[in-house]
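**Q** need coordinates for the following:
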Amino acid sequence: MDGHRSTTPFHDFRATTIDGERREMAAYRGRLVLVVNIATECAFTPQLIGLQTLHDRYAEHGFTVLGFPSDQFHQDPGTDEDTKEVCTSDFEVTFPLFSKIDVNGPTAHPLWRWMCTQKAGVIGGRIAWNFTKFLIDGEGTVLRRYAPPVPPVRIARRIEAELGLR
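**A** Reported below is the predicted structural model:
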C-alpha cells in the first residue's frame, strides 16, 4: 500500500477537459505538474506564453502545465470554446486546458479546495486572483504555491531541480 495515498489525493481527483472529456489526475502520476487558474482577459494573461514555454521546455523530462480557466474574478467571460480559442490562437497554448471552474467558495472545484488546504496563500486558503500556481510532484504532493504576479520563468529553476536537471 502506498503510504502517501491518504495524505496526497491529487491523483484521486478528476476534472472535465475544455473539450468536455473526463480526465483523471492519475494520468499525471509520476509527472511534475504546475496547476494554474487561467483567464483570458487578465493583466496576467500574457503569462500563458511563459507557461507554454515551460511546458515545451520540460515536457520530455516529465513536466506538464494544467490550465484551469475561471471567471470568478470576471476576467474570463464566454464559453469554454471562447477560452480555448483565445488560448490556442492568441497564445499558441498546447498544454492541457480544462473546463471553466470556480476556485473559491462552496462551488469551488474539489481539486482547488484541496490544493488550498495544502498550501495557503497570503489571504489564507483562498485564491486571491488569476494565475495562482501550484507545483505538484509526481507523488501528488503540493510542493509550492506561487502568487499570481510570479512569472513562469521564475519557476524554471525549481522545475529543473525537481526534475533532476540541475
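**Q** use CA for all of it now, contacts and neighbours both
**A** Noted.
**Q** tell me the secondary structure for the spatially most central residue of the chain?
**A** The geometric centre of the chain, computed from its C-alpha atoms, lies nearest to Val35 (Cα atoms, centre = their mean), at 1.6 Å. Using DSSP: H, G, I helix; E, B strand; the rest coil, the secondary structure recorded for Val35 is strand.
**Q** surely it touches Gly67?
**A** Yes: between Val35 and Gly67 there is a contact under Cα atoms under 8 Å: 6.2 Å.
**Q** picking up where we left off before, contacts only, for the residue nearest to the centre of the chain.
**A** Remark: with contacts taken as Cα atoms under 8 Å, 6 or more residues apart in numbering, Val35 is in contact with Val65, Leu66, Gly67, Phe68, Lys133, Phe134, Leu135, Ile136.
**Q** apart from its neighbours in sequence, what residue is nearest the second one?
**A** It refers to Leu66. Counting by Cα to Cα, 6 or more residues apart in numbering, the nearest residue to Leu66 once its immediate chain neighbours are dropped is Val35, at 4.8 Å.
**Q** ok, the last one next?
**A** Beyond its immediate neighbours in the sequence, the residue positioned closest to Ile136 (Cα to Cα, 6+ apart) is Val142, lying 4.4 Å away.
**Q** please provide the structure for the following sequence as well, for comparison with the first:
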Amino acid sequence: MSIYDFEVTREDGTAYSLDRYRGQVLVIVNTATKCGYAPQFAALEQLYKQYHAAGLTVLGFPSNQFKQELKSSAEAATACRTTYGVTFPMHQIAPVNGKEAQPLFHYLTQETEPDFAGRIRWNFTKFLIDRHGHVRQRYDTRIKPEAMIPDIEAALAEKV
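**A** Now for the predicted structure:
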C-alpha cells in the first residue's frame, strides 16, 4: 500500500486520486489557520516554490480537530492564500484522528508507529513522502519546515 491508493478532496469539493503525484516527493501537512503555528504556511510555501520544479509538492489538509480552523474549507483556503501567499493545493477540512479520520491520515499515522503512538498530536504535523509513495519521515509540529530541507533534498535525489 502507498499514498497512491487514496482519494482526497480539494477545498472546492473536487475529488482526485493521489496517484496524480506518482514519482514526486510530497510534504503532507495537517493545517489550521487560527493556530499559533500558522506562520509555518509561509515556510511551507517557500519550500514549495524552491523545490517544485525539482519534483516537490506540498499538500495542505486543514482540520478543525483541535478547534483552530475556520468554518469552511473555502474560507480556510482563502485565508491561507491571502495571509500567507499559499499557492500549493489545499483540501477540505476533515478530522485527522479517531474513527472519523480521513483514510489518508489513518494510513500516515499507522505508517509512523510506534514513534508517535499513531495519533496526530497537533496542527502542522508534517509527513515527507518519497517518490514511491511511502512515508519517509514524520515531523512534529514544532519542527520548522526549513529543517526538513536536507531530507527533502535527499528524497528528491532518489531515482524513481
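**Q** TM-score for this pair?
**A** TM-score of the superposed chains, computed with TM-score structural alignment, normalised by the length of the second structure, equals 0.95; 158 aligned residues with a Cα RMSD of 1.3 Å.
**Q** if I line the two up, what does the residue nearest to Ile136 of the first structure land on in the second structure?
**A** Structural alignment (TM-score structural alignment) places Val142 of the first structure against Val135 in the second structure.
**Q** repeat that for Gln47 of the first structure.
**A** Counting by TM-score structural alignment, Gln47 of the first structure corresponds to Gln40 in the second structure.
**Q** circling back: what lines up with the residue nearest to the centre of the first structure in the second structure?
**A** Structural alignment (TM-score structural alignment) places Val35 of the first structure against Ile28 in the second structure.
**Q** picking up where we left off before, in terms of contact, does the match of Gln47 of the first structure touch Ile143 like I think?
**A** No: under the criterion of Cα under 8 Å, Gln40 of the second structure lies out of contact with Ile143, with a separation of 9.5 Å.
**Q** looking at those two, which one has more neighbours?
**A** Counted by other Cα atoms under 10 Å, Gln40 of the second structure and Ile143 do not tie: Gln40 has more neighbours, with 20 against 14.
**Q** would you enumerate the residues in contact with that one?
**A** Counted by Cα under 8 Å, 6+ apart, Gln40 of the second structure has contacts Phe124, Lys144, Pro145.
**Q** okay, now the second one: neighbour count?
**A** A count of nearby residues for Lys144 of the second structure, using other Cα under 10 Å, gives 17.
**Q** could you find the closest non-adjacent residue to it?
**A** Distance criterion Cα to Cα, 6+ apart; nearest residue to Lys144 of the second structure, sequence neighbours excluded, is Gln40 at 6.9 Å.
**Q** please enumerate the strands of the second structure.
**A** In order along the chain, the second structure carries the following strands (DSSP state E): 7-9, 15-17, 25-31, 56-62, 126-129, 135-139.
**Q** can you tell me which of the ones you listed is nearest to Gly98 of the second structure?
**A** Minimum separation from Gly98 of the second structure across those (Cα to Cα) falls at strand 25-31, 14.5 Å.
**Q** in the second structure, which spans are helices?
**A** Secondary structure of the second structure (DSSP state H): helices at 40-51, 73-84, 103-111, 149-157.
**Q** out of those, which is closest to Ala94 of the second structure?
**A** Taking Cα to Cα as the measure, the helices of the second structure were each checked against Ala94 of the second structure, and helix 73-84 came out nearest at 9.0 Å.
**Q** circling back: could I get the helices of the second structure as a markdown table with distance to Tyr16 of the second structure?
**A** Putting the helices of the second structure into a markdown table (distance: least, Cα to Cα, whole Å) gives the following:
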| stretch | distance to Tyr16 of the second structure |
| --- | --- |
| helix 40-51 | 20 |
| helix 73-84 | 16 |
| helix 103-111 | 13 |
| helix 149-157 | 24 |
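**Q** figure out which of those is closest to Asp12 of the second structure.
**A** If you check each of those against Asp12 of the second structure by Cα to Cα, helix 73-84 wins as the nearest, at 6.6 Å.
**Q** what stretch of the first structure does that closest one fall on?
**A** Residue span in the first structure matched to helix 73-84 of the second structure, by TM-score structural alignment: 80-91.
**Q** likewise for stretch 98-109 of the second structure?
**A** Aligned using TM-score structural alignment, stretch 98-109 of the second structure spans residues 105-116 in the first structure.
**Q** please point out which parts of the matching stretch sit buried.
**A** By neighbour count, and taking 16 or more other Cα atoms under 10 Å as the criterion, the buried residues in stretch 105-116 of the first structure are His109, Pro110, Leu111, Trp112, Arg113, Trp114, Met115, Cys116.
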